[in-house]
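Chemist: Below are the sequence and a predicted model for it; my questions follow.
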Amino acid sequence: MADNGSFFSSNTDASSTTTTAKLRNVLSHPLTGALAQTLLSVIMMGFTKPRSMLRLAFFPLIVLIAIAHYRTTTFHSWGAVASGLFQAYVSCYPVYYSHYVLFRRFAFDAGGPSSSHSFTSNNKHNDKSRSNNTSNADTEVRRGSAWSRLLFGLKVHSYCRYPTTPYEVPNCPHWSDTDESYAPSRSVYLLRTIALVVSSLLFMDFQMAFKGLDPNAPVPRGFEVSFFSRLGDLTMTMVAERLLITPIIWISMATGVQIIYSVCGLLFVCLGFSEPRQCPPLYGQLSDLYSVRNFWGTVWHQLIRRFYNDPAIFLAHDVLGLPATGLTQRYFKIFVTFFVSGFAHALGDAAARNVSWAESGCVRFFCTQTVGIIIEDGVQEIWRRIYGGVDGHGIGLQKGQKPGSKSIASKRPRPAVWKRVVGFLWVWAFLAWTTPSWFYPIMSHKRAELERAFPWSVGERVLGVQRKI
C-alpha cells in the first residue's frame, strides 16, 4: 500500500509540475503579454471614468510587460515582417496606452475622447477642445452592457485613424477624392483587399528571396551613413546606389505595413466588426509627394500620428505653456513628435534586429526630418514674399485667407506641375541623404533566421534559394 501510495503521489507531483510549467510558459509567452496589454487598454476605456486614477495606476504594468518581452526570440521563425512588427507592437505599447487611456482619455461614458491631449491639465487648451457631450463624463454614467463597453474599447483600439468619426486623423485618405461619403461594397472591398494582400506578399517574398542569392553580400558603400564628409571619395556609382536603395527601402516598409493593415481589415469586415468605409486606403496620393511635410503628413500612413503627437502637445502647452500659435510651438511640437517616433522605432529595431542604442541612428534620422521641414518652409516663405500666392506650406491663398485656415486645409490646391517635380526631387534627395542613418546599422546586422519575410517562401522555390530559417 505504501508503494502504491508513493507511486500515485509521484504521478500526481509530476503532473502538477508539468501543469505548472505549461501555465508558466503560457503566462510568459509574448502573445499573452500583447493580449494583456490590449485587454488592459480596452477595459480602461470601457469601464473606467476618463480621470480615474486606475488608468495611471496600470501604466507601470504596461511598461513591465513591454520590458519582459523586449528582444524576445519567440517569433523569429515567423519571418522578418511578422516578427519585427509584433516586437515593435509589444515594445512600444506604453506609447499607445498613453494615447488611448491617458492623453486622449477615451471612455465609454464620454462616448469618445474626453480630452484633446492631457491627462492632468485643466488648462484652456483642453477646455476648448472638449466637446459638450463629454464635459461631464466623469460624473455621468452611460447605460451599457459589459459587452457594449468591451466593444467600444475594441473599436477605439482598432481604428488608429478614427475614420468616419468627428475626431478623424488629419489627412486620412478616403475612397474617393470627390465624394468622402463613398465606400466600396463589401464584396468589392474584400476582392480588392485580397488581391492587394496577395500581390504584397509576393513582392515581399521575392524581394527577400532575391537577397538570399547572395546572403553574404556587403552593404553597398554608397549607402554608408556619411555623405558630405566624404564627397571627395564618392563616385557616381555610389550616389546611384544611395538614390536607388532608398526608395526600395521605403516601398518595402510601406508594403509590410500594408499587409498587416489589409489582413486586419479583411478580418474585421468578414466578421462584421467593421464596414469598408471604416477601413479607408492606408496611404495618400503620390501626387502630393512634393515636400517632406507632405511625405510624413499626407502620403505616408497616419496610423500612429496621434500616438507620437500627444507627448509633443502635452509638453508644449501643458508643461511649457507655449501659445497655441506661433513658429516656436509649431517646430517644437514637430521636433518632439519625431523624437518620440525615433525613440519608439529604435526600440523596435533593437528588439527585432539587435541594433544597440550606440549603433542606432533611428532617433537621428527622425529628428533630422524636422530640419528638412524647416528648410522647405523657409524656402516657400521666401518664395511667397517675393512672388506671392502661396503660404509656407505651398498651398494657394485666396484674398482674406490666413495660412492654416480650415478652408485651405480642406481644399489644398496643388502647386504647378514643375513645382511638384522639383519638390519630388527634393524629397527624394533628402530621404536619400537621411535614410542610411536609420537603415545602414540594420542592414549591417544580418541574422539568418530573419532573412525570410515570412515562415514560408514561394520566391525561394522559384529562384532556387537554399536557406535555413
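Modeler: Yep, that arrived. From a predicted model like this one, the values you see are computed outputs, not experimental measurements.
Chemist: Please make it C-alpha for all contacts and neighbour counts, starting now.
Modeler: Noted.
Chemist: Tell me the buried residues in stretch 304-311?
Modeler: Arg305, Arg306, Phe307, Tyr308, Asn309, Asp310, Pro311 (16 or more other Cα atoms under 10 Å).
Chemist: Run the chain-centre distance for that stretch.
Modeler: 9 Å (Cα atoms, centre = their mean, to the nearest Å).
Chemist: residues making contact with that stretch?
Modeler: 95-96, 98-99, 103, 117-118, 160-161, 169, 333, 336-338, 340-341 (Cα atoms under 8 Å, 6 or more residues apart in numbering).
Chemist: now with 10 Å?
Modeler: Residues outside stretch 304-311 that contact it (Cα atoms under 10 Å, 6 or more residues apart in numbering) are 93-100, 102-104, 116-118, 160-161, 169-170, 296-297, 312-313, 316, 318, 333-342, 344.
Chemist: And for stretch 65-75?
Modeler: So stretch 65-75 is in contact with 28-34, 36-37, 60-61, 64, 82-84, 86-94, 347-354, 450, 455, going by Cα under 10 Å, 6+ apart.
Chemist: From Thr48, how far out is the most centrally placed residue in the chain?
Modeler: Centroid check for the chain by Cα atoms, centre = their mean gives Ile304 as the closest residue, at 3.9 Å. According to Cα to Cα, to the nearest Å, Ile304 and Thr48 sit 24 Å apart.
Chemist: re earlier: so which of the contacts of stretch 304-311 are in helices?
Modeler: Those of the contacts of stretch 304-311 mapping onto helices are 93-97, 312-313, 333-342, 344, per DSSP state H.
Chemist: Included below, for side-by-side comparison, is a second structure:
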Amino acid sequence: MTIQTAGMPPPPWAIPALQWLLVQLVTGLTVALAPAHSPARPIAAVAVVALAASVQQHAIQQAFAGIRVGGPIVAMCWVNVLNAFDLLLLSRASHDAQVAWEAKKTREKTAHRSLFHRVVWGVNTMFNYRRIDTPWQIDQLPPFDAADAAYVPSRLRYVGLAAVKVVFALVAVQMFTVEADEMYVADSVAMLPTDVRTVLLPGWGEGAARRLLVQGLFTVSFGVICRAAILAGYSSYAMLVVALGFYEPVEWPPIAGSLTEAWTLRRLWSRSWHQIFRQTVVSNGNFIASTLGIPPSSAWACYIRLAFAFAVSGLVHLGMDLAFGVPLGQSGAMYFFMLQAVGIIVENAFQYVFRDMVSKMSPGWRRALGYMWVVAFLLWTTPVWLNPLVHQLHRDGVQAFSPFLCFGSGSWVL
C-alpha cells in the first residue's frame, strides 16, 4: 500500500505557533529597522493585534481545544502584544537610540553595525522585558551586590554562582513537594476549601485550628516552590548563555531582589519579586491614565498602573492555572492578584493616616511590624489561588506542594 503524504494538511498547532512567532518577529524587525516615529510602527502594532487575536481563535477552537497548554500560550501572546505596544508606540525603542545611548555612555563613536546586527538586536530587545543595558532599562533592577551597585562578577564567577543557585533551587523544589499517594496527603487536601468566600472568610468551628495549620503549611510550601522554580529557570538559562559567551554577565542580573527587602507589600512586589513585566505594564498603565486625562505623577495614575499591573499578572497566571488543568471558573488567580492591589492601597492609606506614629518608630520596629503584615496578608490571600490548584494536582495524581514542609511524614500535622 502506498502512503500518500502530498497534500497532507499541517498539524493543527502549526498555524497558531507560526502566528505566535510572527508576533515577536514583526515587533523585533520593526523596532530594529523603523525610526522611532515611522508610520510603519502603528501598522506593525495593528498587525500584532490581529495575529494575537488569530492565535487565540485557533488555540481555543482548533489547535489546543481540550489541551492545557493553550491557556499560557494565549496569555503570553497578549502580554507580548502589550510589550509590542510599549516598544513600538510608547517607549518607541529604536536601534538608533540604542547606538546614541551607548556612544554617550562610553564616550566613543560606535562603529557602523550591519543589518544582521540590527535584526538580532531588535529580536533580542523584544524578549528583553526588563530592557537591561538599554536606555529603557527599568528602575529597581536588582544589583549583583547590594553593597556595591556597580559590581559585576567575572564570567567564571557568574557561571559558578548560577550553578549553585540552580542546585539549591532544585533541592528546595524536591524537598517541598510530595507525591499524591503519600500518607496523610489526601486528608490534608480535603481540608482545603475552594469556595472564594469560605477561603477568605473561614469559619471558627470545630477543627478550625487544624485547618488553618494545614492551610498555612501548604501556603509556605507553595511560596518556596514558586520562588525556587523562578530562580532555577532563570539561572539555568542565564548560566548557559553566559558560559557560551552569547551574553555578558552584566546582561543577566539577578531575577529578583532579596526577600529581606519585603517589609511592605509594595516593596515585596516592586523589589523582592521578579520585575519581568514591569516596563510593559507601567508604560501601558501610564498610557491608559493619559488617555483618561490623568497626569502620570498623580495618585490616581499610580492606582491605575497598580490595578493594570496586577490584572495582567492575574491573566497570565490564570493561563498557567488552565495549563495545570484548573477549570476556568475555579481558578483563583485573578482574585489573588487583584487582592494584592487592594492590599497595597490599604497599606498606603494606613501609612498616610498614621504617618506621625510610624515616623516615631525605630527602623527595626517598622521592619518587624512590616514583615508580620506582609506574611499575614499573604497567608490570608494566597489560598484563594492555591487551593483549586492543589485539588487539581491531587486529582491528577502528580507531585504537588507539601503540607508537611520539608519533612517527609505528615503524622506531626494530622
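Modeler: In hand now; what should we look at? The structure displayed is predicted, hence computed values, not measured ones.
Chemist: ok so, going back, can you say which of the contacts of stretch 304-311 of the first structure are buried?
Modeler: Buried among those (16+ other Cα under 10 Å): 93-100, 102-104, 116-118, 160-161, 169-170, 297, 312-313, 316, 318, 333-342, 344.
Chemist: Tell me which residue of the first structure lines up with Met191 of the second structure.
Modeler: Met191 of the second structure maps onto Arg221 in the first structure when the alignment is built from TM-score structural alignment.
Chemist: From Met208 of the first structure, how far off is its match?
Modeler: Counting by Cα to Cα - Arg221 of the first structure and Met208 of the first structure are separated by 20 Å.
Chemist: Who has more neighbours out of the two?
Modeler: Counted by other Cα atoms under 10 Å, Arg221 of the first structure and Met208 do not tie: Met208 has more neighbours, with 22 against 13.
Chemist: hang on, that one in a helix?
Modeler: Yes: if the criterion is DSSP: H, G, I helix; E, B strand; the rest coil, then Met208 of the first structure is within a helix.
Chemist: Isn't it up against Ala80?
Modeler: Yes: using Cα atoms under 10 Å, Met208 of the first structure is in contact with Ala80, at 9.3 Å.
Chemist: what sits in contact with each of those two?
Modeler: Leu450, Glu451, Arg452, Ala453, Phe454.
Chemist: In the stretch 251-400 of the second structure, what residue spans correspond to helices?
Modeler: For the stretch 251-400 of the second structure, helices defined by DSSP state H, counting those that start in this stretch occupy the ranges 265-267, 278-291, 299-323, 333-353, 355-360, 363-381, 383-396.
Chemist: Which secondary structure elements does the first one sit against?
Modeler: Taking 3 or more Cα pairs under 10 Å, 6 or more residues apart in numbering; DSSP states H and E as contact, the helices and strands that helix 265-267 of the second structure lies on are helix 333-353, helix 363-381.
Chemist: Just put those in CSV and tack on mean neighbour count.
Modeler: Shown next, in CSV, are those (neighbours: other Cα atoms under 10 Å):
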stretch, mean neighbour count
helix 333-353, 17
helix 363-381, 15
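Chemist: Take those helices and write them to TSV, including distance to Gln215 of the second structure.
Modeler: Shown next, in TSV, are those (distance: least, Cα to Cα, whole Å):
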stretch	distance to Gln215 of the second structure
helix 333-353	15
helix 363-381	8
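Chemist: Tell me who's in contact with Leu318 of the second structure.
Modeler: Leu318 of the second structure touches 71-72, 75, 312, 324, 326-328, 330-334, 385, counting by Cα under 10 Å, 6+ apart.
Chemist: what residue of the first structure matches up with it?
Modeler: Looks like Leu318 of the second structure aligns to Ala346 there (TM-score structural alignment).
Chemist: biggest helix in the second structure by residues?
Modeler: helix 208-243.
Chemist: what stretch of the first structure does it fall on?
Modeler: Counting by TM-score structural alignment, helix 208-243 of the second structure corresponds to residues 235-270.
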